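Student: With the sequence up front, the predicted model follows.
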Amino acid sequence: MGWLWAIIVGFVLGLLAKLILPGKQHSPLWLTTVMGIIGGIVGNAIARGIGIGSTRGIDWGRHFLQLAAAVVLVFFGEMLYMAMRGRRGQRERI
């Protein structure tokens, strides 16, 4: 059940990150979800590192760090995806 929640949270974080980033992103949904999952893991690790990994009530600080990490990862994932896609498109034209 933990993997299912990781996929759901990663999907939501990835979509929110895409909404926050300016412009149109071309990366596929699966890549956005993977970047969201990794962003959630990184955000949790940072939260634990600074001592806000587990608090009473809603962990707004942890959730903010997860979203911030997801935004950064979706941004770099988009850049990498477009670079790979651009190279592949050039090979097909040759």
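Tutor: It's in. Residues are numbered from 1 along each chain as shown.
Student: only C-alpha atoms for contact and neighbour calcs from this point on.
Tutor: Noted.
Student: give the contact list for residue 68.
Tutor: 17, 39, 43 (Cα atoms under 8 Å, 6 or more residues apart in numbering).
Student: I'd like the distance from the longest helix along the chain to the chain centre, please.
Tutor: Ranked by number of residues, the top helix in the chain under DSSP state H is helix 60-93. The chain centroid and the centroid of helix 60-93 are separated by 8 Å under Cα atoms, centre = their mean, to the nearest Å.
Student: put this beside the first:
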Amino acid sequence: MEISGVISAIVIGAIIGLLGRLVVPGRQHIGVLATVLVGLLAAFLGAWVGHLLGLYDHRGLFWVVWIIQIGFAALGIVALERFRSRRQ
């Protein structure tokens, strides 16, 4: 993977992570790096699920993959927030 691909993945992960945080109600006490990492993981998981469901084969259904990715990001944000609150 070239450096432009790595930078693109980080930017997309940040966007997906931020959108996931917007979906979750209330204030989340996690940092920017955790948001980007959750967003990256959610983007990869959502793309994988979209591929398994065959959503890339249909031209008009790519937005469903975005919803899946944002949903995974929201779940990741909630899970990370609960894990961090239990540790304290």
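Tutor: Ah, there it is. All of these numbers come straight from a predicted model, not from anything done at the bench.
Student: Drop the TM-score for these two in here.
Tutor: Once superposed, the chains reach a TM-score of 0.86 (TM-score structural alignment, normalised by the length of structure 2), with 85 aligned residues with a Cα RMSD of 1.6 Å.
Student: returning to what we had before: so which of the contacts of residue 68 of structure 1 is surrounded by the most neighbours?
Tutor: residue 39 (27 neighbours; other Cα atoms under 10 Å).
Student: Report the secondary structure state of the residue opposite that one in structure 2 once aligned.
Tutor: Per TM-score structural alignment, the equivalent position to residue 39 of structure 1 in structure 2 is residue 42. Classification of residue 42 of structure 2 using DSSP: H, G, I helix; E, B strand; the rest coil returns helix.
Student: Please name the residues that touch residue 42 of structure 2.
Tutor: So residue 42 of structure 2 contacts 13, 16-17, 69-73, 76 (Cα under 8 Å, 6+ apart).
Student: can you check residue 74 of structure 1 too?
Tutor: By Cα under 8 Å, 6+ apart, residue 74 of structure 1 lies in contact with 14, 17-18, 32, 35-36.
Student: Sounds good, over and out.
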